Structure formats: C-alpha cells, structure tokens
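> heads up, no residue letters with this:
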C-alpha cells in the first residue's frame, strides 16, 4: 500500500506527498465514525484511484499533535511575536509556551518587527528573561532583512510550525526568507486593533532544508487537557526547582518552604511569570468539566 505525508488540508481534501507525487485524497468514512481527523503532518497509507486522486486508508502513530493550529509530528514550534503592532505580550507568549510545553514540543521564540522599536530596553529585558530560562529567542525584521539567517539555522532539517497572534508577521517572515512563496499578508485592522486573518489553512512548505507550516493566526488559548498539578511542569524554571520544595506534589500556592515561591522572592523567577502561573491555575480550576 502506498504511503505518504499530508502536507496540506483544505476544504475536506488532504494532499499527500509521496516522493515527488502529490495525491489529492479524501478521508474514509471510518475516520468520522471514530471521531478521527487526519492532520497535516500525518504519515498515512492511501489508495490511489489514479495518479492524482485517492483515499486515505490509515493514519500512522503521532509523536505529538496540536489542536490549534491542527498539525502533527512536529519537531519545534516557532512562536512569532511582534515587538509592536500588535504590542509584545508576555501573558500571551506564556499561554503559547504552556501549550507547547504540554505537548513536549521544542519552542523557539521569534520577535518580529524589531525595526519599529525606538527604545528596546524594556523589550530586551523580557527577551533576556526568556533566554535565562533556557528558551531560544531570535530577533528579526522582515523590513530590514535582519535575523533571518539566524532563524533559518534553527529551521534546517526540522519540521516546524509557525504560530502566533494574527498580524505579527508570520507570513511576512516566511516571504522574506523565501520570496517566491508569495504568501498573502495584511495590515493590522485599525478598528479592531489586531491582525486580520490572512492564512486560511495549514500547509507544510519546504524551506531551509526542512518543512515549515504557516498557520491561521489566533489570539486566545485554553488549557484543555492540562491539570493544576501538571501546570508547573510547563514552566521550566519552576519544574527544575520543584524537587527542592518541602512537600511532594507542591503546586506553589500556599505551601510552606516552597522552592518556587522562594525563587520568585529572590527575583530568580520573574514575578510576571509567576503571576501568569497563578492566573492560569485559576482558569484551570474554573474550567467547566466535560461530560
């Protein structure tokens, strides 16, 4: 049975790359009955009616998957955040990071539109915080073509998903690296104060010796599937200190001799990261149970 990899999903069709052949496939009805949706990134077996059309018969095991954006089997997530327009948000970045960490996917933080910042001291301080935690942070400007080579080095040989808020410049960034892509871009909506959605589907694109996915932008994340006791594992600087807490299973709220709270008091953990952690804890507690 021929095998391939889904590189695009659009309007109920799945485009399977098998060598140099691209087969437009539909999913068998059995997937709907089992509530399984083929994802971009899936390795599949398919049956071809001809050299252009076919049906997906089975989906291979996934090493990971994301819901928004819907993609599987990725090596890293490039989280694209703009310095301005829209303004850099540590709260939103931490939401993305928690989701990515919960899926055991390696994150790369990419800050775009650095050319728009006149005084970057405050922003640089934030970026240094994330570097100290252990995250990779790349500063770029599509307008001035800065930082693109450094970003390409991280893309080489890997399957990467580009994700971030609408209007931060994901498509512009990919166009700057590879102009022939001609991905559609748009400006920030003046009435809404946020980006207009320009990318309408997920598609894997060969780039820099790897594959990258340009995805629809989105501006909110929930924490479905993440429990209160697991949240600190999604904050690396907390996870590495948890073993030093007095009580096993410490969730770093009101427990005495908590190593995480002590680190916050000593400014070893940024206070805003801990504040976000507390807010996320409340959101998870308030989450309505599903029946």
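Noted; the coordinates are in hand. Since we're looking at a predicted model, the values are computed, not measured. Numbers count the residues shown, from 1 in each chain.
> can we go C-alpha only for contacts and neighbour counts from here?
Will do.
> Report the buried residues of stretch 220-240.
By neighbour count, with 16 or more other C-alpha atoms under 10 Å as the criterion, the buried positions of stretch 220-240 are 223, 226, 231-232, 234-235, 237-238.
> go on, stretch 58-76?
Buried residues in stretch 58-76 (16+ other C-alpha under 10 Å): 58-59, 65-66, 69-76.
> what would those residues look like in a markdown table with distance to residue 34 and secondary structure?
Putting those into a markdown table (distance: C-alpha to C-alpha, whole Å; DSSP: H, G, I helix; E, B strand; the rest coil) gives the following:
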| residue | distance to residue 34 | secondary structure |
| --- | --- | --- |
| 58 | 12 | strand |
| 59 | 12 | strand |
| 65 | 17 | strand |
| 66 | 19 | strand |
| 69 | 21 | coil |
| 70 | 18 | coil |
| 71 | 18 | strand |
| 72 | 18 | strand |
| 73 | 20 | coil |
| 74 | 24 | coil |
| 75 | 27 | coil |
| 76 | 28 | strand |
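> Put this next to the first one:
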C-alpha cells in the first residue's frame, strides 16, 4: 500500500503528499469508531484508485501531537510574537512555551514588527530577548516590512517540520509571504477596537519552504494545560529545571518548601521574576483544574 504525509486538512478531506503527487483522501469509518482523527503531519497508509482520490487506511505512530493547533510529528515550533500591535506578552509566550516543552518540541521565539518600535520599546524587547536566551531559548528579532532578521530563520527551517504559532495579528502570514513571496497569503491588521488580530488563516496546512515544511496555523489566544500535572511544570521552564537540581527535596514545587533551589535563583535575578510568577500562576491553574475521570 502507498504511504504519504498529510499536508492539509479541510472540510473533511485530507490531502496526502506522496513524492510530488497530492491525493485528496477521506478517512475510513474505523477512525471514528476508534476515536482516531488524522492530523496534518501524520504519516499515513492510503489506498487510491487514481492520483486524485483515495482513502486513508492507517495512521502511523506519532512522535508528538498538538491539539490547538491540530498537527502531528512537529520538529520545532516557531512562536511568532509581535513587539507591538499587539504588544509583546511574556505571559502568553510562556503559556506557548510550556505546551511546546511538554510536547518535546524544539521552540524558536520569533519577535516580529521590530520596525514599528520606538527606542524605549526596542530596548525593552531586546532585554526580554536576552533573558529568554539566557533561559536557553533561541530568539530572533524580525521585521516583515524591512525583512530584517529574516535570513536568520532560514537555517532553522531546513529539513524540518515547523509550526508557526502565536496570537492572531502578530504577522505569521506576513512572515511566510516574505519567506515565500509566491504564497500571497491573505493578511489583516489588528482590530483597533479589540486590540487583537483578525483571523486570516482558517485551516492547518504544511507549506514547503526550501527543504522544510512550515504549518501556518489559525491564530488563537487561549491555551489550556489539560494534560500537564503539577509535577511536570518545572520541566517546562528550562531555567527552573536547572535551578531545581539544588532543591533538597524531590518533588519540590518551589512554593513553600524548605531549602528550595529555585527561589534563591529568583531572588538573585538569575531567573527573571516574571518567569517565576508565571510558573506560580500556571501551577495554581493546574491545581485548580477539575479532576479528569
């Protein structure tokens, strides 16, 4: 049976790429029965009577998957956040980072619209960038308007499946248009009334850029820690995980426990206070979550 990769899901159809052929497929009823939903990025076995139409018979084992956006087998997440319009949000970025870390996906932080910043804003964004770099993240500052920093993205895209994710209105589609001008993806500015972007991407699709594949995903602004337990959260903050090696007690949650290794690192400024505050907020959110049965 032929095999391929789902590169687009739209209106109940799955578009499977095999070599250079794109076959429009439907899922067999057995998937619904077994509660399996094929995702963009899935490696699948399919059956096709011709090059245009077929059926997916099997979804191969995934190395990872995201629920929002719905995509599988991702190598890295390029988290696109604007410096302004909408304003840069560390708490929203940290929510994305936690989910990406939990799913064992390599994150890359891309801050856009640097051309719109004034001197104070540019300084503040640069400080944030340095703090995230010290935590262990790769950070690239870009502008789709001037194309500054875009060349730094290309090496990270090669031979990988990447997901572009971030709040709507931050310029994901604009960035993709610079990386591949022939795409001519629709873009919209942010709503002056709502202060956030209008959604321009309506479905998940893998787009070839060089030797890599990038998923432009629908924008969203709320993320839930559905499958993350309190004990997992430290491992989703690299600098907290490193500092926790100095905790005296196993399972330390870095709240009220004695001889914690994290709190001194926060007090000394080694860990930014806002990162620790976000950790505490997320921890409380996980503790308050209704139990799953």
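That came in fine, so what should we check first? From a predicted model like this one, the values you see are computed outputs, not experimental measurements.
> of all the buried residues of stretch 220-240 of structure 1, which comes closest to residue 256 of structure 1?
residue 238 (15.7 Å; C-alpha to C-alpha).
> how about the helices in the stretch 51-200 of structure 1?
90-102, 121-133, 148-155, 170-177 (DSSP state H, counting those that start in this stretch).
> Out of those helices, indicate the one that is most buried.
Comparing the helices of the stretch 51-200 of structure 1 by mean neighbour count (mean count of other C-alpha atoms under 10 Å), helix 170-177 comes out on top with a mean of 22.
> now it: which residue numbers in structure 2?
Under TM-score structural alignment, the match for helix 170-177 of structure 1 in structure 2 covers residues 172-179.
> mean distance, that stretch to its aligned residues in structure 1?
Following the fit onto structure 1, the mean deviation recorded for stretch 172-179 of structure 2 is 0.4 Å by mean C-alpha distance after the TM-score superposition for structure 1.
> Go through the buried residues of stretch 220-240 of structure 1 and flag which are in helices.
231, 237-238 (DSSP state H).
> Nearest spatial neighbour of residue 239 of structure 1, chain-adjacent residues omitted?
residue 233 (4.9 Å; C-alpha to C-alpha, 6 or more residues apart in numbering).
> Trace the one you found over to structure 2, please.
With TM-score structural alignment as the matching criterion, the partner of residue 233 of structure 1 in structure 2 is residue 235.
> Equivalent analysis for residue 134 of structure 1, please.
Aligned partner of residue 134 of structure 1 by TM-score structural alignment: residue 136.
> Tell me the spacing between the closest residue to that match other than its chain neighbours and residue 130 of structure 2.
Excluding the flanking residues, the one nearest residue 136 of structure 2 by C-alpha to C-alpha, 6+ apart is residue 238, at 6.8 Å. As judged by C-alpha to C-alpha, to the nearest Å, residue 238 of structure 2 and residue 130 of structure 2 stand 15 Å apart.
> With residue 17 of structure 2 instead?
40 Å.
> Identify each of the strands in the stretch 151-293 of structure 2 and give its residue range.
161-165, 205-209, 212-216 (DSSP state E, counting those that start in this stretch).
> Next, the contact list for the closest residue to residue 39 of structure 1 other than its chain neighbours, please.
Residue nearest to residue 39 of structure 1 in three dimensions, not counting chain neighbours: residue 71, with 5.3 Å by C-alpha to C-alpha, 6+ apart. Residue 71 of structure 1 is in contact with 39-42, 65, 202, counting by C-alpha atoms under 8 Å, 6 or more residues apart in numbering.
> Distance to residue 122 of structure 1 for those - can I get that in JSON lines?
Listed next are the contacts of residue 71 of structure 1 as JSON lines, based on distance: C-alpha to C-alpha, whole Å:
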{"residue": "39", "distance to residue 122 of structure 1": "39"}
{"residue": "40", "distance to residue 122 of structure 1": "38"}
{"residue": "41", "distance to residue 122 of structure 1": "38"}
{"residue": "42", "distance to residue 122 of structure 1": "41"}
{"residue": "65", "distance to residue 122 of structure 1": "34"}
{"residue": "202", "distance to residue 122 of structure 1": "34"}
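> Which of these sits closest to residue 11 of structure 1?
residue 202 (11.3 Å).
> For the equivalent of that closest one over in structure 2, which non-adjacent residue is spatially closest?
Counting by TM-score structural alignment, residue 202 of structure 1 lines up with residue 204 in structure 2. What sits nearest to residue 204 of structure 2 in space, not counting adjacent residues and going by C-alpha to C-alpha, 6+ apart, is residue 217, at 4.9 Å.
> Could I get the contacting residues of the one you found?
Residue 217 of structure 2 neighbours (C-alpha under 8 Å, 6+ apart): 69, 163-165, 201-205.
> let's see 10 Å
With contact taken as C-alpha atoms under 10 Å, 6 or more residues apart in numbering, residue 217 of structure 2 is in contact with 68-71, 163-166, 168, 172-173, 199-206.
> Could you do residue 149 of structure 1 as well?
140, 155, 177, 208.
> Columns distance to residue 1 of structure 1 on top of the residues you listed, output as CSV?
Below are the contacts of residue 149 of structure 1 laid out as CSV (distance: C-alpha to C-alpha, whole Å):
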residue, distance to residue 1 of structure 1
140, 44
155, 31
177, 37
208, 31
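> how many neighbours does the nearest residue to residue 12 of structure 1 once chain neighbours are set aside have?
Nearest non-adjacent residue to residue 12 of structure 1, counting by C-alpha to C-alpha, 6+ apart: residue 26, 6.8 Å away. Residue 26 of structure 1 has 19 neighbours, counted by other C-alpha atoms under 10 Å.
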